[in-house]
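In: Provided below for reference: sequence and predicted model.
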Amino acid sequence: MKLLSIFQSVLAALFGVQSHGKYEFDFNSGSFLPYAVVGIALVTGFVVALVVLVNYILN
């Protein structure tokens, strides 16, 4: 359940729709590392998906 909460928080933050209460909860949760790892994974996956989509469309 904790991983799902981290994933939801990072995804909401990436879209800019995270509530202030959830932001404060995440900020006070202790460790920054899980949020950074999930954030890097999501951004990397997004970039890879865009590259694949553009290459598919151009071919």
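Out: That came in fine, so what should we check first? Worth saying up front: this structure is predicted, and the values here are computed from it rather than measured.
In: From now on I want contacts and neighbour counts done on CA atoms only, so please keep to that.
Out: Will do.
In: So which other helices or strands are in contact with the lengthiest helix in the chain?
Out: Criterion DSSP state H: the longest helix present in the chain is helix 33-58. Taking 3 or more C-alpha pairs under 8 Å, 6 or more residues apart in numbering; DSSP states H and E as contact, the helices and strands that helix 33-58 lies on are helix 2-15.
In: elements contacting whichever helix or strand comes after the helix it packs on?
Out: Sequence order places helix 20-27 as the next helix or strand after helix 2-15, per DSSP states H and E. In terms of contacts (3+ C-alpha pairs under 8 Å, 6+ apart), helix 20-27 is packed against helix 2-15.
In: this is the other structure I want to compare:
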Amino acid sequence: MKKWLRALMSVAAAAFGVQSNKNREHDFANLPAGVVIAAGLIFTVLFVLTLAAIVSWVMP
């Protein structure tokens, strides 16, 4: 579970452009690629759904 949380935090930081190179290198060295890919897909889906919900709420 800790790997999933670390991967989601890493993906979120990278998506918003606030992840340091040191953390990126640490995550790629210590997290399995499958976990990072899955976290990226989950983050992307949640991000798109959140944007769609905000747009549908703002636009009648």
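Out: Sure thing, it's come through. These numbers were taken from a predicted model, which means no experiment stands behind them.
In: After superposition, what is the TM-score?
Out: Remark: TM-score between the superposed chains equals 0.81 [TM-score structural alignment, normalised by the length of structure 1]; 59 aligned residues with a C-alpha RMSD of 1.4 Å.
In: Would you mind listing the buried residues in the longest helix of structure 1?
Out: By neighbour count on 16 or more other C-alpha atoms under 10 Å, the buried set for helix 33-58 of structure 1 is 35, 38, 39, 42.
In: excluding its backbone neighbours, what's nearest residue 36 of structure 2?
Out: Computed as C-alpha to C-alpha, 6 or more residues apart in numbering, the closest residue to residue 36 of structure 2 that is not its neighbour in sequence is residue 7, at 5.4 Å.
In: Next up, the contacts around that neighbour.
Out: The contact partners of residue 7 of structure 2, by C-alpha atoms under 8 Å, 6 or more residues apart in numbering, come to 27, 31, 35, 36, 39.
In: where's it relative to residue 30 of structure 2, distance?
Out: Computed as C-alpha to C-alpha, to the nearest Å, the residue 7 of structure 2 to residue 30 of structure 2 distance reads 10 Å.
In: post-alignment, the longest helix of structure 1 versus structure 2, mean distance?
Out: Superposed on structure 2, helix 33-58 of structure 1 shows a mean distance of 1.1 Å to its aligned residues (mean C-alpha distance after the TM-score superposition for structure 1).
In: Brilliant, that's me finished.
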